[in-house]
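Novice: Fold the stuff below for me.
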Amino acid sequence: MTWQFEHVTLGQRVRFGTGTAADDLAAEVARLGARRVLVISAEAVAAEVTAKIDVAALCTDVAPHVPVENAERARALAVESGADLLVSVGGGSTTGLAKAIALTTGLPIVAVPTTYAGSEATNVWGLTEAARKTTGSDDRVLPVTVVYDTTLTASLPRDLAIASGCNALAHCVDSMWAPRTDPINQALALEGMRALSRGLRTPGDREQMLYGAYLAAVAFASAGSGLHHKICHVLGGAYNLPHAETHTAVLPHVLAFNGPAVPEAAARIEEALGGGLIDLYDEVGASHVLRGVPDVREAARLVLPSVPPSNPREVTEDDLISLLTAAQNPSGAS
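Specialist: Coordinates of the predicted model:
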C-alpha cells in the first residue's frame, strides 16, 4: 500500500482529571490573562466549576441545535459584558452556543464538558434557523483548552450517558470513511471505539468514556462529516430531534449501509468494538429506533443534497428512504 494524504491536527490544550475542574479552570483563566469571563451554562454544576474565578456575566440561553436567535442574544451579552474569555460548562448545545459567540467575536473558549458530545475538541459550528441546520468549520470556534473532569459526568442519567457515548461512537465510525479520512484519524477513531466500548460495557468507567469521546472528536475534526452526520444534522434541524439519541438511533443503519462497500474498514470497526455494533447496543441497552421523523420521504429529500460525494457507495433518495424506514422500524426493535 502506498499512502498519500494531508493531515491537519488542531492545536488545543487538554487538562484531564477527577475532581479537578475548578482548579484547572482557574489555572487556565490565569494563564490566558482573562479579566472578564462570560460563562455559558444552564447547569447547576457551573457554580461549583467556576467558584475559583471571577465571572463577569452568565448566559443560560442554551437550546439544542443552537437557534440563531439564541446565538444573537448571547453575542449581544458578550459585547455588553466586555467579555475577553468564554467558559462553557455543559454538553454539546452549551459548547455550540459558545462557538456561535466565538464565530463572530473571535473570543477564546475554555470548554468544560459534562457529556461525551465531543464538540469541545472540534472546530465545527452549527446554527439552526427556520428548521434548517447549517454547519461549518472555523478555527475561531475551536476551544483553546478543554477541561475534562470525570466527576462532571457522574450525574448523567444512565440512558443519556449511553446515548451520549454512542454519539461519540458515531464520530469514530464516520471518521473511517469521511471526506478527509486518513490513516491517522482512522487510528484515533479505532482507539476511540475501543475506549468507548469498554466504558459503555462498564458503567461508571467515566475515564474511558471521556478519553474515548475526546479521541472520537479529534478524529472527526480531521476527517470531516460523513454520511451519518449529514443525515443527523439535517434531521435534527428539520424536526428538532434530540441530538445524542438521534445519532445513536441512526448509526447502526448507516454502518449497515456503508459497511459492505468497505469490508476492511467494517472489519476493523467490529474488532475495535469487540463485536457487532447491534450486539453492543443490545448489551448496554442502547436504542437503534429512530423517532420523531414524520415523513421519511421528505426527510430523504432534505438529506440528499448534503450527502458527501466521497461516501463509499452511491446514495440515492430511495436509499435514504430505505435507510430511514429501517431506522424507524428495525427488525426486533422494542
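
Novice: Could you use CA atoms for every contact and neighbour count after this?
Specialist: Fine.

Novice: Now residue 219. Nearest residue, chain neighbours left out?
Specialist: Using CA to CA, 6 or more residues apart in numbering and skipping the chain neighbours, the partner closest in space to residue 219 is residue 185 (4.5 Å).

Novice: Over to residue 17?
Specialist: residue 149 is the one closest to residue 17 (CA to CA, 6+ apart), at 5.0 Å.

Novice: And what about residue 75, helix, strand or coil?
Specialist: Following DSSP: H, G, I helix; E, B strand; the rest coil, the label given to residue 75 is helix.

Novice: please give me the structure for this one as well, since I'd like to look at both together:
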Amino acid sequence: MDPFVYEALPSRVVFGWGSLDRLADEVDRLGVSRVLVLATPPQRAEAERIAVMLGPRVAGLFAGAVMHTPTDVTETALGVLRETGADATLAVGGGSTTGLGKAIAWRTDLPQLVVPTTYAGSEMTPILGETENGVKTTRRDRRILPEAVVYDPALTLSLPAGLSATSGLNAIAHAVEGLYARDRNPIVSLMAEDGVRALAAALPAIVRDPADREARSRALYGAWLCGAVLGAVGMALHHKLCHVLGGSFDLPHAETHAVVLPHVVAFNAPAAPEAMAALDRALGEGEGDPALRLHRLARAVGAPTALEAIGMPADGIDRAADLAVANPYWNPRPFDRDAVRALIAAAFAGRAPSDPAA
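Specialist: The predicted structure follows:
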C-alpha cells in the first residue's frame, strides 16, 4: 500500500430522525448563550420555528443569506451580529446559509452550528467561497469549519424532489473529486465511494416518492460523507469551473455542479483509472462509463444537463475558459484553454459527456 496522510477534522456530528430535539443541548455544549440564527429568505419560517425551540438561547435572526456568499451580505450580517451581541451562529438551510456562517466565523472566530435542510455537504468542510464584484474566491482554514452539525432527515422531507436531485448531485461532485485528489488516501476513498453509492440509490427513490423516509435518511448520510471528503482533500478542475461559472454568471450553485460533473469526469477518466473503478462500483448496475452514467442519473432525476438552461449566456464560454486557466487548481490530467473551452461548450449545450481532447 502506498504511504498516505489522513487528518481527521474536529467537527461533531449528531445524526438521525428527531436529532433536532438535541439542538439546545449542542448549543449548551459549545458553552455559548446567544446564537444568531441564519437563513435564506425562503427558509425564514423554518429558522423562526427553530429559534422558538431554542428560546432565550437566541440573540436574533438574519434571513438574508444568498447564493455564492457575497461579501456585502456578510457585512450586513456582521452588523446584526454586533447589534444583538451574539456569541455564535446557527445556520439553518443549505449551502448558501452555511456559507454565510462560515464567512462570519472567518472574520470573528465565533463558534458555528449548522442544521442542514439540503444535501449540500458544505457544512463538513473548512472551505469558504465568497463572491465580490463578480469574482468568486475560496480559502481553506480550520476557523471556517463548523463546530457542530445536527442532521435530522425530517427537515429534508419538505425539500422538493427537483432541489433534492440537484443538491444530491452537488454532493456527489465533492466525492468524485476526492477519489482522484492529489492528497487522497484510503480512508477518504472509502467515504467517497460509499457517499456516492448512498446518493445514487437514494435520489431516484426520492424523486419517485419524496416522503420515502429511508431514501431521505440515506441521502443525508451520503451528503455528510461527500462533504467530509471535500473537507479532507484538495479541489480540482470540477470545483474550479463551478466557482468560475457561479461567481461570474450568478448561476445556481447545485445546478451548476450537476451540469458540469459528467463532463469533467469524462475529461479526467484517462488519468484516474482507480477513481473511475470506484465510481463505477458506487453507481451500481448500469451500462456505459461513469461519465455517461452520471449524465443519465441527472436526466433520470430531472436535474438540468445544460448550462444554457440555467442561465449562462453563450458569449460567456470564452470568458469562463479564460478565468479557469488564469489561476488553475491542480488536476490529475493537465489541461489547456482549448480543452477547457471545449468542455464548457459541451456542458453549455447539454451534450453527452465525452473526452474533449479525443
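
Novice: For the residue nearest to residue 219 of structure 1, identify the helix or strand it belongs to.
Specialist: Using DSSP states H and E, residue 185 of structure 1 maps to helix 183-201.

Novice: try residue 111 of structure 1
Specialist: strand 109-113.

Novice: same deal with residue 116 of structure 1?
Specialist: For residue 116 of structure 1, there is no helix or strand it lies in under DSSP H and E.

Novice: Just give me the match in structure 2 for it.
Specialist: Applying TM-score structural alignment, one finds that residue 116 of structure 1 aligns to residue 119 in structure 2.

Novice: from what I can see its match touches residue 172, true?
Specialist: No. Counting by CA atoms under 8 Å, residue 119 of structure 2 stays clear of residue 172, with 9.5 Å between them.

Novice: any common contacting residues for those two?
Specialist: residue 223 (CA atoms under 8 Å, 6 or more residues apart in numbering).

Novice: center of structure 2 - which residue?
Specialist: residue 120 (3.8 Å; CA atoms, centre = their mean).

Novice: quick one: contacts for it?
Specialist: So residue 120 of structure 2 contacts 94, 95, 167, 168, 170, 171, 223, 227, 254 (CA under 8 Å, 6+ apart).

Novice: list the contacts for the alignment partner in structure 1 of residue 332 of structure 2?
Specialist: Using TM-score structural alignment, the equivalent of residue 332 of structure 2 in structure 1 is residue 312. Residues in contact with residue 312 of structure 1 (CA under 8 Å, 6+ apart) are 177, 258, 261, 262.

Novice: Top of those residues by number of neighbours, please.
Specialist: Of all the contacts of residue 312 of structure 1, the highest neighbour tally under other CA atoms under 10 Å goes to residue 177, namely 23 neighbours.

Novice: And that one, how far from residue 322 of structure 1?
Specialist: 21 Å (CA to CA, to the nearest Å).

Novice: Give me the contacts around stretch 29-47 of structure 2.
Specialist: Stretch 29-47 of structure 2 has contacts (CA under 8 Å, 6+ apart) with 27, 51, 56-66, 81, 84-93, 96-97, 100-101, 111.

Novice: what comes up buried for stretch 325-334 of structure 1?
Specialist: Within stretch 325-334 of structure 1, the residues scored as buried using 16 or more other CA atoms under 10 Å are 325, 326, 327, 328, 330.

Novice: Need the residues that contact that stretch.
Specialist: 249, 250, 253, 288, 289, 290, 291, 296.

Novice: quick one: which two of the residues you listed are the most distant?
Specialist: The largest separation in the contacts of stretch 325-334 of structure 1, counting by CA to CA, is between 288 and 296 at 16.2 Å.

Novice: more crowded one of those two?
Specialist: residue 288 (26 against 16).

Novice: That one -> structure 2?
Specialist: Per TM-score structural alignment, residue 288 of structure 1 is aligned with residue 305.

Novice: for residue 76 of structure 1, same thing?
Specialist: In structure 2, the residue matched to residue 76 of structure 1 (TM-score structural alignment) is residue 79.

Novice: show me what contacts residue 250 of structure 2?
Specialist: Contacts for residue 250 of structure 2 (CA under 8 Å, 6+ apart) come out as 68, 134.

Novice: any idea what it aligns with in structure 1?
Specialist: Counting by TM-score structural alignment, residue 250 of structure 2 corresponds to residue 240 in structure 1.

Novice: any idea how far residue 214 of structure 1 is from residue 19 of structure 1?
Specialist: Counting by CA to CA - residue 19 of structure 1 and residue 214 of structure 1 are separated by 18 Å.

Novice: Those two: which is more packed in?
Specialist: When residue 19 of structure 1 and residue 214 are compared on other CA under 10 Å, the one with more neighbours turns out to be residue 214, at 27 against 14.

Novice: now what about the helix holding residue 185 of structure 1, what contacts it?
Specialist: 7, 162, 165, 168-169, 171-173, 175-176, 205-209, 211-216, 218-220, 222-223, 268-269, 272-274, 280, 283-284.

Novice: Residue range in structure 2 corresponding to the next helix or strand after it, please.
Specialist: Counting by DSSP H and E, the next helix or strand C-terminal to helix 183-201 of structure 1 is helix 206-223. Taken onto structure 2 by TM-score structural alignment, helix 206-223 of structure 1 occupies residues 216-233 there.

Novice: Next: stretch 130-150 of structure 1.
Specialist: Mapping stretch 130-150 of structure 1 onto structure 2 (TM-score structural alignment) gives residues 133-153.

Novice: Translate residue 33 of structure 1 into the numbering of structure 2.
Specialist: Looks like residue 33 of structure 1 aligns to residue 31 there (TM-score structural alignment).

Novice: Would you mind giving the secondary structure of its match?
Specialist: Strictly by three-state DSSP, residue 31 of structure 2 counts as coil.

Novice: can you count the residues close to it?
Specialist: Look at residue 31 of structure 2: counted by other CA under 10 Å, it has 11 neighbours.

Novice: Rebuild the contacts of residue 312 of structure 1 as TSV, extending it with secondary structure and distance to residue 194 of structure 1.
Specialist: What follows is the contacts of residue 312 of structure 1, written out as TSV (DSSP: H, G, I helix; E, B strand; the rest coil; distance: CA to CA, whole Å):
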residue	secondary structure	distance to residue 194 of structure 1
177	coil	18
258	helix	20
261	helix	23
262	coil	20
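
Novice: List the members of those that persist in structure 2.
Specialist: Using both residues aligned by TM-score structural alignment, their matches' CA atoms under 8 Å, structure 2 keeps these contacts from the contacts of residue 312 of structure 1: 177, 258, 261, 262.
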